[in-house]
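A.B. asks: turn this into a structure:
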Amino acid sequence: MLFRRLFQNKKGLWASLLAMLLLPALAHAFEPFVVRDIRVEGIQRIDAGTVFGYLPVKVGQKFTEDDATEAVRRLYGSGFFSDVRVDTDRDVVVVTVQERATIASISFNGMREFDSKAITDSLKQVGFAEGRIFDRSMLERAEFELKQQYMTKGKYGVEVTATVTPLPRNRVGISFDIFEGEVARIREIHFVGNKAFSESELLDQIQLTTPGWLTWYTDTDKYSREKLEGDVERIRSFYLDRGYLEFTSEAPQVTISPDRKDIFITFTLHEGEPYKVRSVKLAGNLLGLDSEINKLVKIKAGDTFSAAEVNDTNKAITDYLGELGYAFANVNPNPQMDRAKHEADLTFYVDPSRRVYVRRIQIGGNTRTRDEVVRREMRQQEAAWYDAGDIKMSRDRIDRLGYFNDVNVKTEPVPGSPDQVDVNVDVKEKPTGMINLGVGYGSTDRAILSAGISEDNVFGSGTNLTLQLNTSATNRSAVLSHTDPYWTKDGISRTTSLYYRQTRPFLENDGEYRVKTYGLGMNFGIPISEYDRITLGGSFERNQIDLYDDSPQAYQNFVNQYGDSTNAFIFQTGWQKDTRDSALAPNKGYFTKVQAQASTMDLKYTMLTGQQQYYLPLGRSYTLALNGMIDWGTAYGGKDFPVIKDVYAGGIGTVRGYEGSSLGPRDTLTGDYLGGARRIVANAQLYLPFPGANKDRTLRWFIFTDAGQVKAGSGMTCTAGKASDPVTDPCGWRFSAGIGLSWQSPLGPLQLSYARPLNQKPGDDSQSFQFQIGTGF
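C.D. replies: Predicted structure coming up:
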């Protein structure tokens, strides 16, 4: 007796239905029998047990024609086979199959816009992946998905060609050849239905633009579906912030030119009328804090409705309740509109939920830094009530350590304990060892090289150890210092330093001299608040000056007054405040520093120093940085201010575009840069995102302008240098502007700048290109 089924189809369901329809016409009837054995033929990769699992009978059971039909249906329905045949031979069921090919490999040629792994994961979502059964219809879906991915990037001209290569053991390799083409550019953007605001006002609110003189850099004229969706939301927020509660917009109409290179976008708006706030109420469980919460409401009766002010109120109330331990507080604003009068009654429903306390603080991601280094910066304590303010402050303090590229603090409920949460602090460590290099090239055809090495996190202990060696043409120095930020458990820091410096003339053709300084110092930092610290300390210095026949007149005058060897004990005290959100790449906050020095013994002088930095975020991607420094020195005891303690300006860190240390008085005999006892420097720097860096704030380019001046100080005059080559107004203001690049490289902060002086005077030494590693602002 012979039972045969022959069938082949791409769809398992249709295959099984057709097999059942053809069964009576194609099969010879057979008498039911007890199965003595089951034999599977034609399998290559699939295990025989898989086939047995789809059969409706087993050895020892009765086999009928209905069972044969069901076996064919199940095996086709599995999708593993392109042909199935069931025969009987002397109480033996013989199942003969032809396997479908499987996908052994997927490769992409010519794909540059996407990462191959990301696209492979995307294709897996539509069922096309290595190890899956090869299906022509699924291949077409994969090609369609690839094109869709490119269209979201605005590349409508993309061409995708799939090549199927047969491989041994009934496998295939799939290769996608991709011609990406160019991104379609936005040729026109129009608004329809706008009456309250002009098209130009609305265009200012969106990110996408038509081609302009800067779009080669910003790429805002390149169409992207994600950007368009974001712009729809921006337009909606713009109207809601101005009271248009009934505002709606239709899906933007996007058309493309026949050559697939130009995009035309039309926004259709339904504005409605602006609404006034008639009343503002609080409802829900206010915990008896009605007056305190009322003070946080930013929108008042009589104001034009503003979604931004509503959101600010939500955040303020949520943050306030979070500081009281209500980690899961929820505030829901509900405006009830009077459409006839265009007024709204606004009610904030407050649900503080439950008050919770922190069970455990867990530190993760720190493979090198000890837990205690992170924990001592935490202001939220274990077994204490949850405080959102303390958690935010803890996160900022950990970030300001400078040991981590990323700090993420999350709060998670404790399962089974509704009144407890765990605080998880996840950090991503960065190299804290830093090699400092500095190179400058200027109009005088001279190079300066300095080098040093420091470790901010020695053995993960949170202490700093620095060895700085300077091998420039003007300085030879060695500084060994150690800082323990937690010398005491209360956070008092201690810095010990041992240093040697040797100073030579700044230019090769200057008068010859040598100033050697040996010193030992110790300073303490005392925290007086979360952001404020007082510094106290002192150092002992010995200075030795070697003069020659052509030494500068200023240094000869110094030796005549003080002698060629001097000892000094320098007292130092100061105060600093740091609210910056990051030590790595600040985006907001400020840094203030005030310091006073008083020297006794042979050198009698005082020096006051102040510095102020501001970081102001301008949107999500831009930061304006402002910096100001002032130094004011004076001598006492009837002598001039010691020239060896002068301060300098010019170059990176002060006024870029001018030769390093070149601003201020020049020696009348040799033309040496002398610096001065008084210095004022101001910098303004606008950070912009680097193309392709997305949200990475460690790589940014910037435009800047600098200003500064150096004055001689007490007992000295603003000398202009040699009579044969004087500088015009050496102590006057100097200005510059330029562009630069800032990168937090593995070797330390890198800064490249190209600057041009704005008011260069005769005799000034300029230096356009400057490069330095290991310098901040």
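A.B. asks: for the rest of this, base every contact and every neighbour count on C-alpha atoms.
C.D. replies: OK.
A.B. asks: and the helices in this structure?
C.D. replies: 12-26, 48-54, 65-77, 116-125, 136-152, 199-203, 215-218, 225-240, 290-294, 307-323, 371-375, 388-400, 553-562 (DSSP state H).
A.B. asks: now show me the structure for the sequence below, then we'll compare the two:
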Amino acid sequence: MKTIQNRLRGVSLTAAASLLLTALPAWAVDPFTLKDIRVEGLQRIEPGTVFASLPFRIGEQYNDEKGSTAIRSLFSLGLFTDVRLQVDDGVLVVIVEERPSVADVSFSGIKEFDSEILKKSLRDVGLAEGRPYDKALVDRAEQELKRQYINKSMYAAQVVTTVTPDERNRVNLNFSVVEGDVAKIKDIRIVGNQAFSESTLRDLFDLDTGGLMSWYTKSDRYSRAKLNADLESLRSHYLTRGYLEFRVESTQVAISPDKQDMSVTINITEGNRFVVASVALEGEYLGKENEFKSMVAMRAGEAYNAEDVTRTVKAFTDYFGAFGYAFAQVEAVPNIDRTTNRVAFTFRAQPSRRAYVRRINVVGNSRTRDEVIRREFRQLESAWYDSDRIRLSRDRVDRLGYFTEVGIATEPVPGTNDQVDLTVTVAEKPTGNLSIGAGYSQADKLSFIGSIKQENVFGSGNYLGLDLNTSKFNRQFVLSTTNPYFTPDGISRTLDAYYKTTRPYDAQGGDYEIATTGAGIKFGVPFTERDTVFFGIGAERVKVTSGDQLPEAYLDQGGTYIPTTLGWARDERDSALVPTSGRLQRFNTEFGAGGTRPYVKLNYQFQQYVPLSRKYTLAFNTEFGVGKGLNGKAFPVLRNFYGGGLGSVRGFEQGTLGPTSAVLGSTTGETVNVGGARNLVANLEFIAPFPGAGNDRTLRWFGFVDVGNVYGESESVDLSLLRSSAGVGLSWISPIGPLRFAYATPIRKFDGDRIQRFQFQIGTSF
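C.D. replies: Just a heads-up that it's a prediction; the model follows:
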């Protein structure tokens, strides 16, 4: 029996192969025909894995060259620490020694990360439960863990690995981590500035030396990515103010010996400030030179502004794209005169060739169905490339509200000169909300409260909402669903069904009840990309059971209501969640002609957002509403407008402005607010980043002034009765939804007004 063997205990594969080839002459065997092949030493690995790596089969000729090839192939699998070949009377025996496998990966001392996140990062470097153990992989895993901590500015983190043998040739790995403290930025210096103060330039940065909100923003934790973004902000600041030759010469980042403090020094050269001398066009402009000239954002005599140059190049490229020229090349060539500090620009254009979109690919939608994204696209496959339609498509997908990021990349099709593919990349975000609660009181006994809201149920793009409250005094069941594409053309349909009852608390000494049962259907028809018209019809049955403490205004409000609605909305805001520019308009008409008390109700809302700078926004909101009874009957009280509180005039208790009604059975002249048929509200807000939060748009503060009131149907709109307030507030896009807190002080109030200075809400703005 002859044996050809090689042991790889701490020896590299290349060295092992060389050692094997050197040893072969001493173990050479004459070629022979294989009668059988056996494998020994396997514990977990399937024999088929070994046989698939052998360069020979039973019945084939075996020689030394094939034997050495077999050993190299088996070692290259990375599954074995030892491989031997034994030859005995035409039978080849392959003897292997498996590497231990990883039975378990655990962590100790970890506070900053969730263990599942770290396990995922280790899987990315090849170390995971069930995979072969390799000391080199463990070393890489330690470096990966340290890298994760460095990304969190924890430079002092130490990692020690403990390997514990287990049964069946397995090992347990434990990574013991001493995290240490977070290294924080203690100093940021900018050297070489003359035109602007250092404090002005540092205000451009998201990184800082710490402040009131650093615990939330982590702005005092160093990050190379954040520093690069801040350097771009610095560069943009200079390049948009005439400093054409501005440069960041170097950046030094120093860390203290105890790895707790960091200093950042940025060396810059400002250069001279340049003025635009002239602007000219060269190249092929499709015979539309006048149209292209109107898109030039820079003018002779103005200071050089890099954003104007970029805006002009983009406008030219987009305009070419609107005619199908996806590969248009536009170049802005400066001619600098340093003696006069003037620069002349020439825009050279070459439209190249027209292209059409071959395919649209969607990437990143792990939950949302492809069709939900594709139906928002206005650029079609096999159609000419149109940059306007592509941009509109991206905006429509973004406005769905299902994704944190939406991007579209254009990729040329290999082997063609007139085709492109579009790749839509999205990042999903949670779109559902679930709340469940229970309470117990002497009045209510046991009550259950639950709410389920899902804007993208099952990834279909449909909305489903369910509210349930079993309280004895305020019971409700509300079911609502919206299909935004009830028809392929984008007509939406909303269905509502509800049952609500309201009773006074026992402490009030009353026993009346108002029960409302209703259902409705509404459709939304998109007339343009920004305009939608809504219309619908509903049916509602109201039953008022009289008793003590019933407001007199509700005495005759029972009956049937059949409201039909017709409305219009135009949304031109840059964001539905955190708007900084644009306009929103809504107009709604509710016509209740077929019920017990016919009426008409009109409402108009207007919002305008004006960006004052990159950080600051001025926002204005106003609402007008009017209702009137028909056929000689009064406007139904249950359809009244309400004023006061968030969404109206802050600082006044919610819904307490306007007319009141006497209470049945009251001996003290008690009254309650019942709203009114006319509504007037105006709000003005100045929005800014929260102090210490840098430029984080998810956390902002605002100062506001509110004016408004509610009037009865027979009352004139007396402006002298308007209530007003002023205050400050906080807006936070939190994990549970948008939160708004406001503290207001009434400026104009009257006797009997109910004041509530601190208020908060989850949801809409204003």
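A.B. asks: one step back: between the helices of structure 1, which gets nearest to I739 of structure 1?
C.D. replies: Of all these, it is helix 215-218 that lies closest to I739 of structure 1, at 15.0 Å by CA to CA.
A.B. asks: average gap between the closest one and structure 2?
C.D. replies: Compared with structure 2 after the fit, helix 215-218 of structure 1 shows a mean deviation of 2.6 Å (mean CA distance after the TM-score superposition for structure 1).
A.B. asks: sort out which residues of that helix are buried, please.
C.D. replies: By neighbour count on 16 or more other CA atoms under 10 Å, the buried set for helix 215-218 of structure 1 is T218.
A.B. asks: again, but for stretch 386-397 of structure 2
C.D. replies: So for stretch 386-397 of structure 2, counting by 16+ other CA under 10 Å, buried means D386, S387, R389, I390, R391, L392, S393, R394, D395, R396, V397.
A.B. asks: try stretch 415-433 of structure 1
C.D. replies: For stretch 415-433 of structure 1, by 16+ other CA under 10 Å, it's 419-427, 429, 431-433.
A.B. asks: repeat that for stretch 183-198 of structure 1.
C.D. replies: Result for stretch 183-198 of structure 1 [16+ other CA under 10 Å]: buried residues V183, A184, R185, I186, R187, I189, F191.
A.B. asks: what's the last one aligned with over in structure 2?
C.D. replies: If you follow F191 of structure 1 across to structure 2 using TM-score structural alignment, you land on I190.
A.B. asks: and its match, how far from D261 of structure 2?
C.D. replies: Counting by CA to CA, to the nearest Å, the separation of I190 of structure 2 from D261 of structure 2 is 18 Å.
A.B. asks: ditto for G669 of structure 2
C.D. replies: Counting by CA to CA, the gap from G669 of structure 2 to D261 of structure 2 is 68 Å.
A.B. asks: more crowded one of those two?
C.D. replies: Legend: neighbour count by other CA atoms under 10 Å for G669 of structure 2 and D261, higher for D261 (18 against 9).
A.B. asks: distance of the closest residue to A280 of structure 2 other than its chain neighbours relative to K543 of structure 2?
C.D. replies: Among residues not flanking A280 of structure 2 along the chain, T346 sits closest, at 4.7 Å (CA to CA, 6 or more residues apart in numbering). Distance of T346 of structure 2 to K543 of structure 2, computed by CA to CA: 76 Å.
A.B. asks: what of L446 of structure 2?
C.D. replies: 25 Å.
A.B. asks: check V276 of structure 2 too.
C.D. replies: 75 Å.
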